[in-house]
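In: Please find the sequence and the predicted model below.
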Amino acid sequence: MTRACALVLFALFALAGCEQDMADQPRYDPLEPSRQFADGKSARAPVEGAVARDADLSPAPQVFPYPVTMKLLQRGQQRFDIFCSPCHGRAGDGNGMIVQRGFPAPPSYHQDALRRAPDRHFYDVITNGYGAMYSYGARVPPADRWAIVAYIRALQYSRHAPEADLPQPQRTKLEAMR
């Protein structure tokens, strides 16, 4: 029994002698100065040309890659309502619920500059973010981004459709309202 007690005491003293440095490895907080590198910084910039592990490297087409169908527009509306309408509003006028609570208003999709913007512009903004808008590249798959772009175009067209494109019964109603 005494020998067992002696072994336990020896083990306790041996463990107590271990330095805590093994558990608490030296490290630097972000942007903390360091003498380890000549420039005095603790963090290194990524090597030029480095790509994030989860980056989507597939080339995005410059023009709309799918035929615009009702199914695509419905998918775009669903995704738009989920991801875009909190800021842009359901009509795309830039007055969503977040804006009504004090967040800066995004631009209206119905302004001339965005009506003239290429489809790829909207796709890139969804992918990479712009201004106060953060990137949705990790949240919205590419096919859904294009569906949202199609729906944005439908929203724009809904307010700026040429009168000549209306069927005759709607044109007659419109003229009667004037």
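Out: Nice, thanks for sending it over. Keep in mind the model is a prediction, meaning the values are calculated, not measured.
In: can we go C-alpha only for contacts and neighbour counts from here?
Out: Will do.
In: buried set for whichever strand or helix holds P169?
Out: Here P169, judged by DSSP states H and E, is contained in helix 168-177. Within helix 168-177, no residue counts as buried by 16 or more other Cα atoms under 10 Å.
In: now what about it, what contacts it?
Out: With Cα atoms under 8 Å, 6 or more residues apart in numbering as the test, helix 168-177 has contacts from E163.
In: Work out the gap between it and the centre of the chain.
Out: Remark: helix 168-177 is offset 42 Å from the chain centroid, using Cα atoms, centre = their mean, to the nearest Å.
In: Please apply the same query to stretch 65-75.
Out: 22 Å.
In: ok, then the element right after whichever strand or helix holds D124?
Out: Secondary structure from DSSP H and E places D124 in helix 119-128. Moving toward the C-terminus from helix 119-128, the next helix or strand (DSSP H and E) is helix 142-160.
In: now the angle between helix 119-128 and that following helix, please.
Out: Relative orientation of helix 142-160 versus helix 119-128 (axes from the mean of the first three to the mean of the last three Cα atoms, to 10 degrees): 130 degrees.
In: tell me what helix 142-160 is packed against?
Out: Helices and strands touching helix 142-160, as assessed by 3 or more Cα pairs under 8 Å, 6 or more residues apart in numbering; DSSP states H and E, comprise helix 70-79, helix 119-128.
In: go again using 10 Å as the cut-off
Out: Using 3 or more Cα pairs under 10 Å, 6 or more residues apart in numbering; DSSP states H and E as the contact test, the elements touching helix 142-160 are helix 70-79, helix 112-116, helix 119-128.
In: One more to weigh against that first structure:
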Amino acid sequence: MNSAFAIVAMLLAAVSSCDQMRHQPRYDSEERSTLFANGMSLQASPDGTIARDDPAQRQALRERPAMTGELLARGRERFGIYCTPCHDLSGHGQGIVPSRGFPHPPSFHIDRLRNAPSSYFVDVITNGHGVMYSYADRVSPADRWAIAAYIRALQLSQDAPASALSAADRTKLEGGGR
């Protein structure tokens, strides 16, 4: 009987306190405040803050950069930071996160993703897809394009025709030049 009384008392206390949140004090954006040293409730954004709808950011997403060694190196670095936990280093979707029960992402080496435009990868990084959330607040537009370029390099590395290799590399591939 005592445990039932305790449960009812806790529920009543919780329900009665819910309304308290609705009546908390707040400030309007231009209202004076003693909370901050400058006396204003609205504070300036920190240096480097970029609005979500920033025109420069939108333009950077539309313009695919030229393929360079620097772009690939940056893409490899960013891929290693943001993508490998789920996609693994080779892009097969066997990262540490899925090995612990999270759904496996698709391999970048399936035909559907090999045939997808690079802008598809940029869009997925920007908006998320399936259980992957958006990385727009973590990865700059230029870095999204760099990651997409690196994904293309990964795809090529896993399915390059032997005819695309130099004679020396073909010999190594065939086991003759260890």
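Out: Received it, and whenever you're ready, just let me know what you need. It should be emphasised that the depicted structure is a prediction, and the values quoted were computed from it without experimental measurement.
In: what about H109 of the second structure, which SS state?
Out: coil (DSSP: H, G, I helix; E, B strand; the rest coil).
In: Would you mind measuring from it to A136 of the second structure?
Out: For H109 of the second structure, the distance to A136 of the second structure equals 24 Å [Cα to Cα, to the nearest Å].
In: Those two: who's more crowded?
Out: H109 (21 against 17; other Cα atoms under 10 Å).
In: what's whichever strand or helix holds C18 of the second structure in contact with?
Out: If you go by DSSP H and E, C18 of the second structure is part of helix 2-18. Helix 2-18 of the second structure is contacted by no other residue when judged by Cα atoms under 10 Å, 6 or more residues apart in numbering.
In: Next, the buried residues of that helix.
Out: For helix 2-18 of the second structure, it's none, nothing buried (16+ other Cα under 10 Å).
In: likewise stretch 60-78 of the first structure?
Out: 64, 72-73, 75-78.
In: Nearest to D56 of the first structure, out of those residues: which one, please.
Out: F64 (18.0 Å; Cα to Cα).
In: Report the contact partners of that closest one.
Out: F64 of the first structure sits in contact with 118-120, 123, 146-147, 149-150, where contact means Cα under 10 Å, 6+ apart.
In: re earlier: for L57 of the first structure, which of the helices and strands packed on helix 142-160 of the first structure is the nearest?
Out: helix 119-128 (12.1 Å).
In: how far apart are that closest one and its match in the second structure?
Out: Mean deviation of helix 119-128 of the first structure relative to the second structure after superposition (mean Cα distance after the TM-score superposition for the first structure): 0.3 Å.
In: just checking, what packs against that helix?
Out: Taking 3+ Cα pairs under 10 Å, 6+ apart as the contact cut, helix 119-128 of the first structure packs with helix 142-160.
In: on that earlier part again, show me which of the contacts of F64 of the first structure are buried.
Out: 119-120, 123, 146-147, 149-150.
In: Mind picking the two most distant members of the residues you listed?
Out: R120 and A147 (12.2 Å).
In: Which residues are in contact with Y120 of the second structure?
Out: Applying Cα under 10 Å, 6+ apart to Y120 of the second structure gives the contacts 113, 126, 148.
In: go on, M67 of the second structure?
Out: Contacts of M67 of the second structure (Cα under 10 Å, 6+ apart): 145-146, 149-150.
In: 8 Å - rerun?
Out: A149.
In: again, but for N95 of the first structure
Out: Going by Cα under 8 Å, 6+ apart, N95 of the first structure touches 87-89, 105-106.
In: mind redoing it with 10 Å?
Out: With Cα under 10 Å, 6+ apart, N95 of the first structure has these contacts: 85-89, 101, 103-108.
In: center of the second structure, which residue is that?
Out: Y135 (2.6 Å; Cα atoms, centre = their mean).
In: circling back: which among the helices and strands packed on helix 142-160 of the first structure is found nearest to F10 of the first structure?
Out: helix 119-128 (60.5 Å).
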